[in-house]
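Provide a 3D model corresponding to the input given below.
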Amino acid sequence: MFRSLLSLIFAAALFVSVPNSGYAQSACPSHGDPEVTLSGIISDPSGALLRDAQVTLTCGNLAVSATTDATGAYTVQLPAGTYSLAVVSKGFTTKQQTFQVLPNRANQQDLVLNVAQENSTVEVRAGAQGYAVSENSEATRTDTSIRDIPQAVYVIPEQVLQDQQVIRLADAVRNVSGVTIAEDAGGRQERVTLRGFVTDTTFQDGFRNASNANATFPDFANVERVDILKGPSSTVFGRLDPGGVVNLVTKQPLSEHYYSATMQGGSYQLLRPTIDASGPLTANKSLLYRFIASGQDSQSFRDFNFTRRLFLSPTLTWTPSPSTSLRLYTEFLGGSNLNDRGLIAIGTRPANLPVSRYLADPNLVYPYRQGKAGLSFDQALGRGWTFRSYERSSTGWDNYNARVANALSKDMQMVTLNDLRSDQYFQAHYWINEVTGTVKTGPIQHTLLAGAELDYEIYDTNTTRQASGTPAETLNIYYPNYAALPPRDLMESTINQTRDGYGGGYLQDQITLTPKLKVTGGLRYDLAKLKTVGYFASPSSSSRDTAWSPRVGLVYDPVQAFSFYATYNKSFQPESGTQANGTPFVPEYGRLLETGFKFDTLSHRVTGTAAVYQIDLTNVITADPNNPGFSIQLGQQRSRGMEFNALTHLTHQWDLISGYALTNATIHKDNTYLVDSQLQSVPRHTGNLWTRYTQSQGRLSGASIGAGVSGVSNMQGQLITQAAPNTFYLVPGWGRVDAGISYEPPKEAGWRYRFALNANNLLDRRYFSGASGRFAVYPGSPRDIIASFQLIR
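You can find the predicted model right below:
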């Protein structure tokens, strides 16, 4: 029934998507044609002139660019013809329009840029085929050139996501070294390892996207790009694990009509239709919309497992005046799958079982429903200053319903199943207010940011388990008899409620001392109030924590092609619970020391970042040796490493993404775990390579072929304890090969199509992507094929 509904949705989209063949594309001028002058002035809604705005005119393979001077003026020389004109300036929306350059005369085009939404579009260089990105707003909350950010920042742009047919975060992050998926929490949430530390908190459009705001992994139907910031970054993000930030940037409404219908299908009965429609709702384009809908129905390489989900995301942007912009964002996601925690480990390796073996009750389904809504308000204050206020709320429910393995018999034949059912309800409300602008003190320029954030999270659970003394349910791992599992008898109930409130204020100054020397400084103060209400046997607790989070970074550009940087950052993460004397736990603190260089050489042919770093995590909870059953905060963990990521344009049609990271993440001090042992789910070596060639001429113009390899070394599947230092296991290292081809005819008005075919794990290697203990070892998929057909206008 569900598959029939998805097919009907896609068929309806195709019915309204009949191509119009009556269009003839006009020819573009060539470089040898006579040139004329085009000039103009770029300003903001208050009339202030915009310096350093990037003006680009393109027609076919011809592209001409210029940058505005201190008076907001630009001038270019180019042949007469009809061009696509794009203007990009920090803090303002990208202006795009068709413009005709007339022959035998001086042409002029002045433009006023509207204030940008907080989720502004990054700049993609002309001729880079969508792989090169030069600006990012994640690390500083201001649109800043990546080379001027004193920290490692990486962007996985939409073109890469499309070329690789990414539908899960795990498939996206393999393009950045040192970032892996530690586990997916039984199909409920992807937990990311960054620089040696695991986090279950990602961000979406700069808003927290943790377990208190999600019941499942995010859908990629409306994801435009993935931003990754390495290392502690609490100055602008508040409470945070020390590894870094993964931020999903969603697609915004467009000022021109856009329609797309895509059908993906492939291995394990995958069926995934997606509809994307956008454009103006009013003649003056003050009201824009975007509607994205996607569904998925698929089986799995894992026995009995499946994925069924429906995703809807309507979005509106209203610009009542050039200086004011409002955006309403909504999304709904519902579906179901099995709670699947993979295989188990026996001895020092994952058990020698088929990767398809399911070690739980296949009759218990994990359903979920969640919705999100938010409103963003952006107001230009004049003279380059902008006020932004944006709020996003999430609500949802899921039913953790599973019998999963949690013990192994002495003969290593039978697993004991932990049987529980938990109704989980959540709400999350996030409100951020910021003012940004630029000022000058003599020859020194300051880009200032001042902000305040308020968060409130609600998480309620009603959990039932087997009554004490009930015989344990077991399953033979080699010859499982699922039908023999006894009926469930869940009697004992536990109710827990959490009510957590957070508030923070922050200041930041990006100082341009000279054109070659830039300093970024910031400071944040946070207050966290955590409250847990327990019922029956569960205890109640509350705590109040405060934290200061400073950052200082330096960037030096000795030559145009290189910038050297150094940074000091801190992070904090509140902890709930108390010590033996009743004193509440204080936050964990992360501290980053990092230095490196960024390069952009040979006319943008090679760009990238190389870095070395050390991250120290303190106040880690560990056993209290003087009070058995209680904990103290004396633990310390440390991660040291180096990493390299680069994008190389081998030719105009040939791109190469490459990366390598060396990570040494260890227990530095602890009463429970072995000092100097490796942290869990952290490979010492990770590497990635992806290359793509696109034919731009001849009969195969628009055809593309890509291939790559990604892999990791072995990693600890569990932390090694001091009590049993010889009891550990390793998740084997692996490497997998992926490939893809696509064909999209050259762009023209009217409808066009795109066909793509991708093969993941092309060589069909057996591997394990991560682990979270002996009873949760996650196998990677064998070879799988995914094909797609897309109609676009």
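
C-alpha only now, for contacts and for neighbours.
Will do.

before we move on, which element is S298 in?
Element membership for S298, per DSSP states H and E: strand 287-299.

Centre of the chain to that strand, how far?
18 Å (CA atoms, centre = their mean, to the nearest Å).

If you count contacts, what does it end up packed against?
Helices and strands touching strand 287-299, as assessed by 3 or more CA pairs under 8 Å, 6 or more residues apart in numbering; DSSP states H and E, comprise helix 2-15, strand 270-280, strand 306-321.

and the longest one, which residues are buried?
Of the residues in strand 306-321, those scored as buried under the neighbour-count criterion (16 or more other CA atoms under 10 Å) are 306-319.

ditto for stretch 131-149
By 16+ other CA under 10 Å, the buried positions in stretch 131-149 come out as 131-144, 146-149.

ok so, going back, tell me which of the helices and strands packed on strand 287-299 sits nearest to G442.
G442 lies closest to strand 306-321 among the helices and strands packed on strand 287-299, at 33.3 Å (CA to CA).

Compute the inter-axis angle for the closest one and strand 287-299.
170 degrees (axes from the mean of the first three to the mean of the last three CA atoms, to 10 degrees).

how big is the angle separating strand 306-321 from helix 2-15?
Going by the same axes, to 10 degrees, strand 306-321 makes 40 degrees with helix 2-15.

Sequence B follows; please return its structure for comparison with A:
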Amino acid sequence: MPSLLQGSGLKVVKRGPADYVMEKTGTAENMVLDTVAVVGSRISSDGYLAFSTSAGSKTDTPLIELAQSISVVTEEQLRDRQPSSVEQAVAYTAGVRVEAAGMDPRFDLISVRGYPTVYHGDFLDGLRQPNSGWLSYYSTVPYNLERIEVVKGPDSMRYGQLSPGGLVNRVSKRPSADAPQEVQLQVGSHNHLQGQFDVGGEMGSDVQYRLVGVMRDAQTDIEQVDNDVTLLAPTLHWQMSERTDITFITQYQERQTSASPRPYQDGDNLTHFWSGDEDFDKLDQEQWALGYEFNHRWSDQLQLQQNVRYGQVDTTNQYLSAGTLSGTTLSRSSVGLYEEMESLSADTRLMATFDQGKVEHQVMLGADYAYLENDVIYAGGSAPSIDIDNPDYSQPVAQPNNVWTNDSGETHRRGLYLQDQVKLDNWRLTAGIRRDWARDETRNNLTGTVSESRDEKNTWRLGALYAFDSGLSPYFSYAQSFLPESGTDVSGNDFDPTEGEQFELGLKYQPVGRETMLTAAIYQIDETNRKTTDIENPLFQVQTGEVRTRGLELEAVGNVTDDLRMTASYNYNRSEITADNDGNEGSDLANTPRHLASLWVDYRVPALERLHLAGGVRYIGSEYIDNANSNKNSAYSLIDMAAHYDFAGSLQGVRASLNATNVTDEEHISCEGIYCYRGAGRSLIGSIAYQW
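From the prediction side, this is the model:
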């Protein structure tokens, strides 16, 4: 910056973390300056620490200035850990629980602060990835991501319907003039074979493109359960004019795995026997999506942004359900679920910046819309039994012909929101309000009946942060959430949405000149309008249930030294059922461990500076299997390790990597009520990549 301002009569003055202004130094000299090239880009990171995020505010705001807990898994973390799923990618993130239902390649089962995100907190590029509530989900391949943002706590003011725990926003790779290009081959445990590439370039002076592809042929801990993926994701950026640009983001994906990736359970005993059929048992999913991000700046003070995505998911889900065991013969029945789903998501924002004396405003007025339509057939049928001592996995199985469900559904979500981010000296203040309209309609194609529900809701967000020049930023925030509920009470009245609110008090510290951030937060989340048994009419429910969650969250991310970088986290999360008609008052929420901790360290060996050795440990505390707290899942720890070497000379750009998860092959079983699931065992994957 001094080179740019030489002779201009201006200087840069630091006012706070990530906050600089220009001031006059005197009369500018009348001289010719040397040419200096300036390349601009979004604030991000080349390492483990991200400096800004759009997920927490829908504006590019430095993390140190956001009055909210947000964790970011950077592209460098993704490259070092080589995750095969988003679950694996966020496993070392503060307040995040994964594998609550064991090893399951069908979807990413992620919980934030005790609340699952798979149904209502799954986002891609700032837009909701909706699901039908059956088995159609938009899945994401980590190799196509440049970062993953985890927003903690309620945030319906910006994103509409959400669970109180938060959301996970995946950010797709985009065209960039300086983006590295890469080809990679992986081989590993469970017959894992995966090839992937990431290439791009320029098409003239105004157009850039990028193409990401992945093809995986693999199995899982269960030999008969595949984990195959094919992905093709082209993106294109067009700089239409000096003030207008658009980025097209598309992807096509196929996924093949099992519809029942869990072994047979004999009473309380979870065996290692798989009771399915290799030809019949499958989850085949085909999905594609087409969208764009549009930006237009009328001036430096006024701009328009719009994100739009349309997508489809076709799902074939078939499995054999285990029945009774007689001797060594296990009876089975067939189940099939066939679904087509399409969705449209759009978010339009008008942003204006202006000053009122010493007060700087960044005002955002936004409107979003989400639409989902799905058709589902759910059926059952007969199937041959199987001998558990001498299984035949190739017996013919007829298609299920007893149709239990044939439904068509539509959901519409509309929202209008207003947010103001204020700077006053070192203060950073945020206030926002939103109005939502929700409509759901389901048609039973077997009976011809149609059910419809409508909801409207206001939500708020308030935040205050003081950014000391030293890099210390204490903050306080209040936020709300809501979720529409299905069903009716004894009088036939539609249930109201569940509501959530959070109070959070936190402290962030980013030492000046260091790529390190330390965060600490205490929070209280209250969820109301939960359904519980109607005491006077036990076959019905009322909305008098309540849950309170209190927690402490600690996280450290960044470079400890030039050779050592790390992520470390601890989360204490105490969830208590505070109102309930089922006798569970005072109990913990099911499958919500009170303690989570993790540590990942990457060390560059000084004597061999191109060699990195890394390792991590994840601790998941004990948890109750149901809301009655009748039994517990045991605590466990998992150890992961990794190493990579970057070659030089004629092999410049080549990286050899070795990644191992659950190195000790620790058996960990999680039960939800009467159903139990086994977590993923040891996995070892080696890869060779060439980047240029």
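
so which of the buried residues of strand 306-321 of the first structure comes closest to R225 of the first structure?
Of all the buried residues of strand 306-321 of the first structure, S313 has the smallest distance to R225 of the first structure: 16.4 Å, by CA to CA.

residue in the second structure matching that closest one?
With TM-score structural alignment as the criterion, the equivalent of S313 of the first structure in the second structure is A233.

F197 of the first structure now?
F197 of the first structure maps onto Y115 in the second structure, by TM-score structural alignment.

again with G451 of the first structure
Using TM-score structural alignment, G451 of the first structure lines up with G366 in the second structure.

how about I705 of the first structure, what does it touch?
Residues counted as contacts of I705 of the first structure (CA atoms under 8 Å, 6 or more residues apart in numbering) are 692-694, 739-742.

Quick one, which of those are buried?
For those, a burial check counting by 16+ other CA under 10 Å picks out 692-694, 739-742.

Out of the residues you listed, which sit inside strands?
692-694, 739-742 (DSSP state E).

In the second structure, what stretch matches the strand holding S298 of the first structure?
Under TM-score structural alignment, the match for strand 287-299 of the first structure is residues 207-219.

List of residues touching that stretch?
With CA under 8 Å, 6+ apart, stretch 207-219 of the second structure has contacts from 143-144, 174-177, 190-203, 225-239.

Run through the residues that contact E553 of the second structure.
Residues in contact with E553 of the second structure (CA under 8 Å, 6+ apart) are 94-95, 519-522, 569-572.

Looking at the second structure, which helix is longest?
Of all segments of type helix in the second structure, defined using DSSP state H, the longest is helix 75-81.

For it, grab the matching residue range in the first structure.
Under TM-score structural alignment, the match for helix 75-81 of the second structure is residues 158-164.

For that stretch, list every residue counted as buried.
Within stretch 158-164 of the first structure, the residues that qualify as buried are 158, 160-161, 163-164, counting by 16+ other CA under 10 Å.

and which of those residues is nearest to V87 of the first structure?
Of all these, E158 has the smallest distance to V87 of the first structure: 19.8 Å, by CA to CA.

who's in contact with the residue nearest the centre of the second structure?
Most central in the second structure under CA atoms, centre = their mean is V168, positioned 2.7 Å from the mean C-alpha point. Shown in contact with V168 of the second structure (CA under 8 Å, 6+ apart): 117, 121-123, 148-151.

Name the SS class of it, please.
strand (DSSP: H, G, I helix; E, B strand; the rest coil).

Which residue in the first structure aligns with it?
V168 of the second structure maps onto V246 in the first structure, with residues paired by TM-score structural alignment.

picking that back up, out of the contacts of V168 of the second structure, flag the one nearest to D375 of the second structure.
So of the contacts of V168 of the second structure, ranked by how close each gets to D375 of the second structure (CA to CA), first place is D122, at 21.1 Å.

What is the burial count for the closest one?
Applying other CA atoms under 10 Å, we find 25 residues neighbouring D122 of the second structure.

Verify the contact between it and G166 for me.
No - between D122 of the second structure and G166 there is no contact, the gap being 9.5 Å when judged by CA atoms under 8 Å.

The longest strand anywhere in the first structure against the second structure, how far on average?
Longest strand in the first structure by number of residues (criterion: DSSP E): strand 414-441. Once fitted to the second structure, strand 414-441 of the first structure is off its aligned match by 2.1 Å on average (mean CA distance after the TM-score superposition for the first structure).

packing partners for that strand?
In terms of contacts (3+ CA pairs under 8 Å, 6+ apart), strand 414-441 of the first structure is packed against strand 385-408, strand 444-466, strand 473-476, strand 490-514.

can those go into JSON lines with extra columns for distance to S543 of the first structure?
Shown next, in JSON lines, are these (distance: least, CA to CA, whole Å):
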{"stretch": "strand 385-408", "distance to S543 of the first structure": "24"}
{"stretch": "strand 444-466", "distance to S543 of the first structure": "15"}
{"stretch": "strand 473-476", "distance to S543 of the first structure": "38"}
{"stretch": "strand 490-514", "distance to S543 of the first structure": "10"}
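
mind putting these in a markdown table, mean neighbour count included?
Below are those laid out as a markdown table (neighbours: other CA atoms under 10 Å):
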| stretch | mean neighbour count |
| --- | --- |
| strand 385-408 | 21 |
| strand 444-466 | 19 |
| strand 473-476 | 21 |
| strand 490-514 | 18 |
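
Which one, of these, ends up nearest to T71 of the first structure?
Nearest to T71 of the first structure among these is strand 444-466 (16.3 Å), distances taken as CA to CA.

so how far is the closest one from its chain's centroid?
Relative to its parent chain, strand 444-466 of the first structure has a centroid offset of 17 Å by CA atoms, centre = their mean.
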